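[1] test case, fold it:
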Amino acid sequence: MNPHSATIGADDAVLNADQLERIHAWWRAANYLSVGQIYLLDNPLLREPLLPEHIKPRLLGHWGTTPGLNFVYAHLNRAIMERDLDTIYVMGPGHGGPGPVAAAWLEGTYTEAYPEITQDADGMRRLFRQFSFPGGIPSHVAPETPGSIHEGGELGYALSHAYGAAFDNPDLIVAAVVGDGEAETGPLAASWQSNKFVNPARDGTVLPILHLNGYKIANPTVLARISPEELDHLLRGYGHTPYYVEGEDPARMHQDFARALDACLDRIGQIKSRVRAGDTQRPRWPMIVLRSPKGWTGPEEVDGKQVEGTWRAHQVPFAQARENDDHLAILEQWMRSYRPEELFDRTGAPVESVITLHPAGTRRMSANPHSNGGGLLKDLRMPDFRDYAVPVDTAGTATGESTRVLGTLLRDVMAANMDDFRVFSPDENNSNRLDAVLEVTGRAWNAATLDGDDHLAPDGRVMEILSEHTVQGWLEGYLLTGRHGLFSCYEAFIHIVDSMFNQHAKWLSTTNGIPWRRPIASLNYLLTSHVWRQDHNGFSHQDPGFIDHVVNKKSDVIRVYLPPDANTLLSVADHCLRRRQYVNVVVAGKQPQLQFLDMEQAIEHCTKGIGIWDWASSDGGQEPDVVMACAGDVPTLETLAAVTILRGHFPDLRIRVVNVVDLMRLQDDRAHPHGLSDQDFDALFTTNVPVVFAYHGYPALIHRLTYRRKGHGNLHVHGYQEEGTTTTPFDMCVLNEIDRYHLAIDVIDRVPRLRDVSAHAREQLRNALIRHRSYIREHGEDMPEIRDWTWGGDPAFPPDALR
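    As a prediction, the model looks like this:
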């Protein structure tokens, strides 16, 4: 069998002879360019015999999935032109990177983005040389690839990204190729459920294409080895009607795939028309299952071992083309089998029969505006966050639920932006106290409903599914295609998406250096139900370490905020929702808590990101005896309570209270754009007095951020020590020694002039800790003096306040 023949009987044809010839020619061209990227440094059109010096010294990349990806791309191009479709291409098998690069070059988009990669022989040589080469581009689908919204560095997110792109894009079709290796991941398995959250009247359409080529690096794939009946039951159980295309004869496969694709697009059109006419029944969406050989059209055999159709085709089918004459001959024979002289003219440009297969302008999938979403992004219409202020007449005397207050702001942001803003949560927005948004929209839901269900609606804009991966993937796809959103999550379980955050942060950092990539809206995390208020759920729900993970990323894309009360949270949220090209992490509790700053104070404090709270300090502008610093709502409360204790015992003690909202202010300005200069840092914290720092998370991070500061040796951080259980809120603080009593004792121990006069105060603090432990074990709640504590305004609290 000639793997590159493309003839079929007219009685069985869906494509006419011209269509078939053009599709096959485009596929051959894309495959040729893909092989060239993996292997060649020079001689791109094989106009002379292939020599060892034409071969790259290090052969990197993945061939096995690439011809299937190119095959699908060619057929989508035909459909786009015939039907004038608005389509983007999400490639789950990300290491098929040579394919989309080849497609973008054939479509001319690559040259538009990178003028030095011209559509001629020299440009082709540059295209080949840069692939997986120092100073070039990665081997997978990456930000550098025009038309991509999906980083190919990890697997599992093709469908969730595709659905995120489709939300609120009613005319968009997202073709999402799911690799059969990718289909084994948990995130991908959960994301099949996304079709229950699509509103056909308002949203676009995802067309899943499950690509079964049988193998991963060495192992077979599960879905390729189960029976056809079992696979069919699985996909229908997910809510799809699958169309099957399988074989290895290109002629037959072209016709079969064209037939299946037309049937899917016809079905999508029928569904859209029916729903827009008023049918409310959830549709069963079409999908395609493409079963093709691994490394299709590649060498059948190398060194006496089968390659095509086996795991050996997964990466580089043979790796000694530079050193082994037999391998070199196989490579030349392989590349010449695509007949490049028929595909590229004398200058090296694609011939007319190839370039006429792709659509024009922005209908090209590599140039579709949705794949460069910053170009479509509009600023949010934002209400004035000051209008949602919590009244604060006296600091630390009234309580409020910070995230519930934020919910009222988000409600009105939603109401003003009903086509490009959504809130996402795996834990339910109600649990995170953001339920005010349900006053203007429902929860997106297109499955069955029952009497008594709460705010379920096909056109809802609150996105809830108990899969952190799926929620993150939806939001990323939504942002990357030019919209805005917010992701609220329990703090301990945001770790589930650590690797997804990694990839998104890397995408942002990379695109900062790609001029044609337009900035997108920031990815905003609200971490609530945090470590200090997970006393009821216990140790499993207590982990503030996501901040440490985030801070590992480049400083040009990450920001971390710890607002201590509702008004600072409002100010921070307004700032984050307006920003572009960042990952913003905001940590704020949802439980009732004391409020400290009125709105004008909050704005001033958040603008600085860090500052002295004069109303809580007693240094009077002089050098303090101690600096008491805090970052986070509960650490702030406990610090202020410790201040009242200390000032009651030692009225002449000079205490400076420093509160941190923007955590990156602690880093120096050489390491982070928000970092303080050494002069400003030293002015706040001094260089020679002890600093007792109560921090929301793991103490080591504060030391890491400040290790280059002059006074770093004076810094003593209290934070989470991996001590936790099911207990009371205050006991969580005690177990980890960030409570008021431990903080006060630490100050006493570190201020030299207190050591000889503090015995009675120290004893009372220790006794208070003993009483606390006894009380909670008998009553099951914190002592009244803890539960009911407020900032009294008068610093002269008597020592017997502890009795």
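
[2] C-alpha only now, for contacts and for neighbours.
    Will do.

[3] for the closest residue to residue 646 other than its chain neighbours, give me its contacts.
    Nearest residue to residue 646, sequence neighbours excluded (Cα to Cα, 6 or more residues apart in numbering): residue 744, at 6.3 Å. Contacts for residue 744 (Cα atoms under 8 Å, 6 or more residues apart in numbering) come out as 642, 643, 645, 646, 765.

[4] which residues sit against stretch 499-514?
    Counting by Cα under 8 Å, 6+ apart, 142-144, 151, 153, 469, 472-473, 476, 517, 519, 553-554, 556-558, 581-583 sit against stretch 499-514.

[5] what helix or strand does the residue nearest to residue 646 sit in?
    Assigned by DSSP states H and E, residue 744 belongs to helix 740-750.

[6] quick check: buried residues in that helix?
    Applying a neighbour-count criterion of 16 or more other Cα atoms under 10 Å, one finds 740, 741, 742, 743, 744, 745, 746, 747, 748, 750 buried in helix 740-750.

[7] of those residues, which pair is most distant in space?
    Distance extremes for the buried residues of helix 740-750: the farthest pair is 740 and 750 at 15.4 Å, using Cα to Cα.

[8] want to throw the contacts of residue 744 into JSON lines with neighbour count, secondary structure and distance to residue 444?
    Output for those, formatted as JSON lines (neighbours: other Cα atoms under 10 Å; DSSP: H, G, I helix; E, B strand; the rest coil; distance: Cα to Cα, whole Å):
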{"residue": "642", "neighbour count": "21", "secondary structure": "helix", "distance to residue 444": "46"}
{"residue": "643", "neighbour count": "27", "secondary structure": "helix", "distance to residue 444": "47"}
{"residue": "645", "neighbour count": "26", "secondary structure": "helix", "distance to residue 444": "50"}
{"residue": "646", "neighbour count": "28", "secondary structure": "helix", "distance to residue 444": "52"}
{"residue": "765", "neighbour count": "20", "secondary structure": "helix", "distance to residue 444": "52"}
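
[9] next up, for comparison:
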Amino acid sequence: MSRVSLSPEMLYNIDAYWRAANYLSVGQIYLYANPLLRRPLVLADIKRMLLGHWGTTPGQNFIYVHLNRIIKKYDLDMIYIAGPGHGGPAVVANTYLEGTYSEIYPEISQDEAGLQKLFLQFSFPGGIPSHASPECPGSIHEGGELGYSLSHAFGAVFDHPELIVACVVGDGEAETGPLATAWHSNKFLNLVHDGVVLPILHLNGYKISNPSILARIPRAELEQLLQGYGWTPYFVEGDDPAFMHETMATALDSVIEKIQAIQYEARTMGELHRPSWPMIVLCSPKGWTGPQVVDDLQIEGTFRAHQVPLIVSESTPATHLAMLESWMLSYRPDELFDATGKLFPALAALAPEGQRRMGANPHANGGVLLRDLLLPDFRAYAETLQQRGMLGIGDMHVLGRFLRDIVVANKARRNFRIFGPDETLSNGLKSVFEVTSRQWNAKIAVNDEFLAQDGMVLDSMLSEHQCEGWLEGYLLTGRHGVFTCYEAFIHIIDSMFNQHAKWLKVAAQLPWRAKIASLNIVLTSHVWRQDHNGFTHQDPGFIDYVLNKKASIIRVYLPPDANCLLSVMDHCLRSRHYVNVVIAGKHPAPQWLSMEAAVTHCAQGIGIWDWASNDRGEMPDVVMACCGDVPTLETLAAISILREHLPDLKIRCINIVDLARLQPATEHPHGLSDTDFDDLFTTHQPVVFAFHSYPWLIHRLTYDRINQRNIHVHGYQEEGTITTQFDMTVLNELDRFHLVMDVIDHLPQANDKTRQLKQLVEEKLIKHGKYIRLYGEDMPEISNWHWNPTPRHSATE
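    Below is the predicted model of the structure:
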């Protein structure tokens, strides 16, 4: 690459701007007062608790000022992702220097008083975290999300053709599984419709207390690794500031010109071959420009620079205070800030203007760009209910038609995508491939299906991490999407969901952050229908984890049939700033409600199914509740047995779609008041509850209800194997026969009829076990069962 020669004035100004960012970063970690060192430092000027991370910060400050230069030179639309977990001082310092921070937080003004507040708030009670948190302008990636920066970056550039995401990847982050896999995301970029990710691998040699692998392997090996991933690395290495500024400027100019040439060839000349995208490897000392040696221990360039490199307190030597003062004065603040504490105009002019500033770029506040989805009327996709309990094609297959037409309606806008780990077909959504393909920019062989460079489905990578990260980046920059996954394997992204939910919670409290589209997670291939795969594919516990998060953010839906699923998904796709978890089956399953009834039921979230009940407004003898498609089937089958053999037994059937309805209204905005809950479940009658997941979740949600001691929950008991569909319910005592026995066991007193019925269902269970082991399939009376009203049922059923 030809060398860029910075003019002496530009070289001085870039270095001064870098020094200013470093000075502000150190001040955030240390200073309680005296922000411009107008007088000698004293202990009273130092925070009593020193929190923060210095090691990555000077390198990120170096990167940021150089990105500012190329944004201005090439008029780039660019945002910044700080992958190293604790780069908060850097992003706060730089958004303050460019002016964005003060515009959003006027009390953090561009003067000495503002600097005082800027420093004091950092890692301080009532202040801001030490990460690149939602409070920081320009951030879409929390510092605690170690391993996901590249995934978020690629999600951000899908369908944003002019956007460049500069993504800094730190030493430690580079060693995580998700990040190591994310380098392959370059095989999915569409050269015409998508933007570009510029990875900057920041190797400063160490993690918290160990050397980093990529910094210790030979240069040739590292270069071959990155080239093998499909990247062209440009190395910037050293510790001399003047040399490093020149080298970084040269590398960035070469990189941007290479990116622009690739895009020109694709968009003007039609050259759509997959390129080797450029990236930068920045090798600089950890804790660069900080203390060299403290108490005879080397600091700069070692792991000791990771957090607070110099402890200053009443219990440390007095020399530490002097070392801190000397360190801060080494940045020559008098050359950076005027008498009022404002950055000198010649330095401030280095920052881009308006929305070209990375802290002010609207893509980093995606809600301001968000447009409503164009949604067809979901009612048009309804399963016509010819007979209650009729067998449908599979709820996810019905949803697939709806999603197919959402893709069509929004294709021109390019603001809706379907994400998932190589499972779109398996999850029953084949209909979407009638109108789009999987986006793919690697080799396509003759027998491949549904692969194209221009597709709206991203599921060609068998990595839950990448697909979830792409979707999060897509949402955070102002678009909509759905993530589908096998239920058992959604746990792979537990920590990603956790961080996104936390982000939403904090962002919702910031008036300047516009709400983004909800994260819609659809779980299928669920625990009760894994007869091909067995125990390894059986784990419904994700919803337990989800419900630990703030009620203002979390929604969990278990629609009992296809029409309810359509109604729920229409609601979820219209919603803002939630995590919606929807659990639905893909196998042929009974259909219970007409579309009109489904809309009403889903709007209520919980309700009595009068057509399956016979209490007729009186106090029931037993309440039978169900939540989930298979639990609903088994509950209704149990009710039919009970009504046939115990016709005088008054049964109330309750179905739950919105799981949060079980919680008190004081704990969740969808929760039921105690009065409403008691009206449904009574205050003293037995409740036999068939639940999709682990039983104790229902006990947890209802622990404070009056009748909670009478709620007897059947759910997954961690029993599974390769077996028949019905046998899975038997193994976990969720089946109709166990439900019937539980009802009988909780009636006030036994009689001949109840004893005879209990014996009958016990014999059925024995017969079932023998049958499946002889024939390898469920008994005809199970597989061919359908809802058949008894003479005591109403004529309208």
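
[10] got a TM-score for the two of them?
    In this superposition the chains share a TM-score of 0.98, using TM-score structural alignment, normalised by the length of the second structure; 787 aligned residues with a Cα RMSD of 1.1 Å.

[11] can you list which of the contacts of stretch 499-514 of the first structure are found in strands?
    558, 583 (DSSP state E).

[12] buried among the contacts of stretch 499-514 of the first structure? Need that as a selection in PyMOL.
    Entered in PyMOL, the line below selects the buried ones among the contacts of stretch 499-514 of the first structure, by 16+ other Cα under 10 Å:
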select buried, resi 142+143+144+151+469+472+473+476+517+519+553+556+557+558+581+582+583
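
[13] list the ones among the contacts of stretch 499-514 of the first structure that fall in helices.
    Judged by DSSP state H, helices contain the following of the contacts of stretch 499-514 of the first structure: 469, 472, 473, 476.

[14] what's the spacing between the aligned partner of the residue nearest to residue 646 of the first structure in the second structure and residue 535 of the second structure?
    Alignment note: residue 744 of the first structure maps to residue 740 in the second structure; criterion TM-score structural alignment. Relative to residue 535 of the second structure, residue 740 of the second structure is positioned 26 Å away (Cα to Cα, to the nearest Å).

[15] and residue 371 of the second structure, by the same measure?
    For residue 371 of the second structure, the distance to residue 535 of the second structure equals 42 Å [Cα to Cα].

[16] look at the two and report which has more neighbours.
    residue 535 (18 against 14; other Cα atoms under 10 Å).

[17] can you tell me what the more buried one aligns to in the first structure?
    Checking TM-score structural alignment: residue 535 of the second structure goes with residue 539.

[18] tell me how far the helix holding residue 744 of the first structure lies from the chain's centre.
    Here helix 740-750 of the first structure shows a centroid-to-chain-centroid distance of 41 Å under the convention Cα atoms, centre = their mean, to the nearest Å.

[19] now stretch 478-491 of the second structure
    9 Å.

[20] repeat that for stretch 402-410 of the first structure.
    On Cα atoms, centre = their mean, the centre of stretch 402-410 of the first structure falls 23 Å from the chain's centre.

[21] equivalent analysis for stretch 603-619 of the second structure, please.
    37 Å.

[22] residues touching residue 371 of the first structure, list them.
    Contact partners of residue 371 of the first structure, counting by Cα under 8 Å, 6+ apart, are 88, 146, 147, 148, 149, 480, 481.

[23] can you list which of those carry over to the second structure?
    Counting by both residues aligned by TM-score structural alignment, their matches' Cα atoms under 8 Å, the members of the contacts of residue 371 of the first structure that carry over to the second structure are 88, 146, 147, 148, 149, 480, 481.

[24] buried only: go through these for me.
    Taking 16+ other Cα under 10 Å as the criterion, what is buried in those is 88, 146, 147, 148, 149, 480, 481.

[25] may I see the residues you listed arranged in a markdown table, with secondary structure as well?
    Putting those into a markdown table (DSSP: H, G, I helix; E, B strand; the rest coil) gives the following:
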| residue | secondary structure |
| --- | --- |
| 88 | strand |
| 146 | coil |
| 147 | coil |
| 148 | coil |
| 149 | coil |
| 480 | helix |
| 481 | coil |
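
[26] residue 715 of the first structure: which of these is nearest?
    Nearest to residue 715 of the first structure among these: residue 480, at 41.1 Å, using Cα to Cα.

[27] counterpart of that closest one in the second structure?
    Here residue 480 of the first structure is matched to residue 476 in the second structure, going by TM-score structural alignment.

[28] I figured that match hits residue 518, correct?
    No. The criterion here is Cα atoms under 8 Å, and residue 476 of the second structure misses it with residue 518 at 9.7 Å.

[29] what's the closest non-adjacent residue to residue 133 of the second structure?
    residue 142 (4.9 Å).
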